[in-house]
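**Student:** Sequence and predicted structure are below.
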Amino acid sequence: MSSKKIAITQLEATLQDIKTEGAPIKVGISSCLLGQNVRFNGGHSRSTYCDNILSNLFAFESFCPEMAAGFGAPRPTLRLEGNPDSPRLAYSNQPGSDVAKAFLAPSANYVETLDHLDGYILMKKSPSCGMSRIKVYQESGHPHAETRSGLFTELLQNKYPYLPIEEEARLNDANLRENFILRVYAHHEFRHEVNAQLSMKALIDFHSRYKYVVMSQSQPAYKALGKLLSGTENMPLIERRDRYFHLFMEALSKPAKRRNHCNTLTHLLGYLKRSVESSVRRDILAVIEQYGRGEVNLTTPITLLQHYLKHYGSEYAKQQRYITPYYPTQLGIRNQI
């Protein structure tokens, strides 16, 4: 057995005893990724990572738009044809056909029911579920240079523009995987801690916990969100909440850069200035600089910093989601970034 398979097996065993704290985090997923035989060929595209690992963290809700539309499996392959802005959905063995209307109706109804989700994982290259780079074919049979998202994904993104969405294949990239899980947990916490009982205090408390997460993602967003909560702009609370949430999720939309992590870690080190002797702080800073040079992974300086903040840091520093943005730590999500 390969070392990679052994590591996955060990992680699966560890996760058997893990229970997600609080309300379960519900995430939508393409049915084929959970091993359901809904693909055009009657098979599936089961994702080991989603089905064996992430299923221990998230309560998956699966959906296949083709099956919901009654297309069945197996079935002829489907592809997008015509204008990339408003393409037809056609069977590849019937050029010029159009089943888009039959396809879109049940998907549109389904999308209206998803405001309880905190993320969605989609199948790549699918004319229905692909996030991007989906080809649209001309009458000549050649694809347009312009590509687009799948039809179901377009419905989903239009209805929930700040819902964390990712393709399963992209989760093989450590930085994209960490970023997606970070966004899912943040989206979940915002819904339950801010939206559930909206108040200015709830919004400020959320920002206080996520302040350094935002700093690690985007300095401009960090400043803009602070200004938004300062109260200098007069606006209704709901509008302030919506503007905050949109800017917050946009800030988290891409993986943080290494230099931004270093800047954030250095800021958090400042909370130990009066409680930890300078030689120890210099050692921690040296490890942060090692991370900056790519010599160690992100877990190394964070674990070291977390230890000292736990014993010597302020309550404000201890509550920072940047240190523990998701659980369980056994996933080792930051071990490869």
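**Tutor:** Received the coordinates, thanks. Residues are numbered from 1 along each chain as shown.
**Student:** all contacts plus neighbour counts: C-alpha atoms, from now on.
**Tutor:** Will do.
**Student:** Give me the neighbour count for Lys101.
**Tutor:** 11 (other C-alpha atoms under 10 Å).
**Student:** quick one: Glu178 is in a strand?
**Tutor:** No - Glu178: not assigned to a strand; according to DSSP: H, G, I helix; E, B strand; the rest coil it is helix.
**Student:** wait, isn't it in contact with Arg334?
**Tutor:** Yes - contact status for Glu178 versus Arg334: in contact at 6.9 Å, counting by C-alpha atoms under 8 Å.
**Student:** who's more crowded, those two?
**Tutor:** Ranked by neighbour count (other C-alpha under 10 Å), Glu178 and Arg334 place Glu178 first, with 20 against 16.
**Student:** how far away is that one from Ser253?
**Tutor:** According to C-alpha to C-alpha, to the nearest Å, Glu178 stands 11 Å off from Ser253.
**Student:** what does Asn234 give?
**Tutor:** Distance, Asn234 to Ser253, by C-alpha to C-alpha: 28 Å.
**Student:** another one to put next to it:
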Amino acid sequence: MDEKIPVGISACLSGEKVRFDGGHKRLAFAVEDLSPWVRYEPVCPEMAIGLPVPRPALRLVKDDEGAISLRFSDKREGDLTADMAEFSHQRIARLTHLCGYIVCAKSPSCGMERVRVYDKDGKNNRKAGRGIFTEILMQTFPWLPVEEDGRLHDPAIRENFVERIYTLHELNQLRAQGLTRGALIAFHSRYKLLLLAHSQQQYRELGRFVAAIDQWDDLELYFNEYRQRLMTLMSHHATRRNHTNVLMHVQGYFRPHLNGRQRQELAELIDRYRQGTQPLLAPVTLLKHYLAEYPDGYLQQQRYFDPFPEALRLRYGN
């Protein structure tokens, strides 16, 4: 995976001064930390439908029948819903190559969750909406990793998002090279330990689905279903308990090669991770050391040990 990963981003998060007040919401994690490995495709839906900078702020408004529209917050006339929906459908149709999307929180066009929805007289509001562009994006590509700028300050959410975009990028590259049953099975095999850390139940269910690949005549349809199931599984955050199970499973591969002191050291390190006194990076680093000393073909191919560049420092605190 040498080429940069294509990721969509709300233009204001990339530092462009496109917000209603002429400012931006530059997200340092995106434009500094992640940018060496990602190729961003910025979009500002509000400017794309012809609104200027600066401009009156927009808001979502719910009428008596429950329909939600996009309107100006200063109550001037104008329903922008149709324009925003038309642009969104047209632009999103050209984004099938993306492996992720970072959207601007609270925005009536881009917010992913808890966007304020006002009643028609503007007196009451509830944090219950989703921006129109992002709503259409997530409906069109339900497998696509989508996150908000604010949520990406959370280390666990950040790691999960990056892990998913790397996984989807590798899967998309596999498809571009030409789908075969063997290639899909090999891909799934490389991700077994990583998937096990996310959800044991869905890991087993997806394993049964992969085992039944020969029952599908249309490999493209199978790929689409596999992608959806894979991304749904990975949207569940990996847990300390599941990671501990994976680490103990891997530990078993080295038991015949290690002396008593080494086995005890590794077991104690895994247990300290389980108790929360060591980060995941600690036992993973020791296991990678033993893997270099005692190579194992199955373990060497596992994405679990290096799901993303170490320079991102995503496994230091969990």
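**Tutor:** Okay, I see it. Since the structure is predicted, the reported quantities are computational estimates derived from the model, not experimental observations.
**Student:** TM-score them against each other, please.
**Tutor:** Put the two chains on top of each other and the TM-score (TM-score structural alignment, normalised by the length of the second structure) is 0.94; 316 aligned residues with a C-alpha RMSD of 1.7 Å.
**Student:** just to revisit the earlier point, so between Asn234 and Ser253 of the first structure, which is more surrounded?
**Tutor:** The neighbour comparison of Asn234 of the first structure against Ser253 (other C-alpha under 10 Å) goes to Ser253, with 19 against 8.
**Student:** corresponding residue for the more buried one in the second structure?
**Tutor:** Using TM-score structural alignment, the partner of Ser253 of the first structure in the second structure is Ser235.
**Student:** cool, and Ser47 of the first structure?
**Tutor:** Aligned partner of Ser47 of the first structure by TM-score structural alignment: Leu27.
**Student:** Spit out the contact partners of its match.
**Tutor:** When contacts are counted by C-alpha atoms under 8 Å, 6 or more residues apart in numbering, Leu27 of the second structure touches Leu13, Ser14, Gly15, Asp149.
**Student:** Number of residues surrounding the second one?
**Tutor:** Translated: Ser14 of the second structure. 21.
**Student:** And for the first one?
**Tutor:** Residues contacting Leu13 of the second structure under the criterion other C-alpha under 10 Å number 27.
**Student:** need the strands for the first structure, in chain order.
**Tutor:** 25-30, 58-63, 78-81, 88-91, 120-122, 136-137, 165-167 (DSSP state E).
**Student:** quick one: the counterpart of Arg164 of the second structure in the first structure from Leu78 of the first structure, how far?
**Tutor:** Arg164 of the second structure maps onto Arg183 of the first structure when the alignment is built from TM-score structural alignment. From Arg183 of the first structure across to Leu78 of the first structure, the span is 32 Å (C-alpha to C-alpha).
**Student:** Pick out whichever of the two has more residues nearby.
**Tutor:** Taking other C-alpha under 10 Å, Arg183 of the first structure and Leu78 do not tie; Arg183 has more neighbours (26 against 20).
**Student:** what about the more buried one, distance to Ser62 of the first structure?
**Tutor:** 20 Å.
**Student:** Contacts only, for Tyr162 of the first structure.
**Tutor:** Tyr162 of the first structure neighbours (C-alpha under 8 Å, 6+ apart): His246, Met249, Glu250.
**Student:** follow-up on the earlier one: would you turn the contacts of Leu27 of the second structure into TSV with distance to Gln301 of the second structure?
**Tutor:** As requested, these are exported to TSV (distance: C-alpha to C-alpha, whole Å):
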residue	distance to Gln301 of the second structure
Leu13	35
Ser14	35
Gly15	38
Asp149	33
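**Student:** Which of those are still contacts in the first structure?
**Tutor:** Shared with the first structure under both residues aligned by TM-score structural alignment, their matches' C-alpha atoms under 8 Å, the contacts from those are Leu13, Ser14, Gly15, Asp149.
**Student:** just those residues now: which is nearest Ile185 of the second structure?
**Tutor:** Using C-alpha to C-alpha, the shortest approach to Ile185 of the second structure within these belongs to Asp149, at 34.5 Å.
**Student:** need the helices for the second structure, in chain order.
**Tutor:** For the second structure, applying DSSP state H gives helices covering 28, 45-48, 81-92, 132-140, 155-176, 181-190, 192-198, 200-211, 219-235, 240-254, 260-275, 281-293, 297-300.
**Student:** which one of these is the most hemmed in?
**Tutor:** Of all those, helix 192-198 carries the top mean neighbour count, a mean of 22, counting by mean count of other C-alpha atoms under 10 Å.
**Student:** what's the average distance of it to the first structure?
**Tutor:** Following the fit onto the first structure, the mean deviation recorded for helix 192-198 of the second structure is 0.4 Å by mean C-alpha distance after the TM-score superposition for the first structure.
**Student:** so where in the first structure does that helix end up aligned?
**Tutor:** Against the first structure, helix 192-198 of the second structure falls on residues 211-217 (TM-score structural alignment).
**Student:** Can you pull out the residues in contact with the matching stretch?
**Tutor:** 221-222, 248, 251-252, 254-257, 260-261, 263-264, 320-322.
**Student:** Ok, stretch 169-188 of the second structure next?
**Tutor:** The contact list for stretch 169-188 of the second structure (C-alpha under 8 Å, 6+ apart) reads Met1, Ile5, His97, Cys99, Val210, Ile213, Asp214, Leu219, Glu220.
**Student:** Could you find the closest non-adjacent residue to the match of Arg164 of the second structure?
**Tutor:** Nearest residue to Arg183 of the first structure, sequence neighbours excluded (C-alpha to C-alpha, 6 or more residues apart in numbering): Pro164, at 6.0 Å.
**Student:** pretty sure the one you found contacts Asn179?
**Tutor:** No - in this structure Pro164 of the first structure lies outside contact range of Asn179 using C-alpha under 8 Å: 9.4 Å.
**Student:** Quickly list what's touching both of those two.
**Tutor:** Shared contacts of Pro164 of the first structure and Asn179, counting by C-alpha under 8 Å, 6+ apart, come down to Ser253.
**Student:** Quick check: the gap between the counterpart of Ile132 of the second structure in the first structure and Glu66 of the first structure.
**Tutor:** For Ile132 of the second structure, the aligned residue in the first structure is Leu151 (criterion: TM-score structural alignment). Per C-alpha to C-alpha, Leu151 of the first structure is found 11 Å from Glu66 of the first structure.
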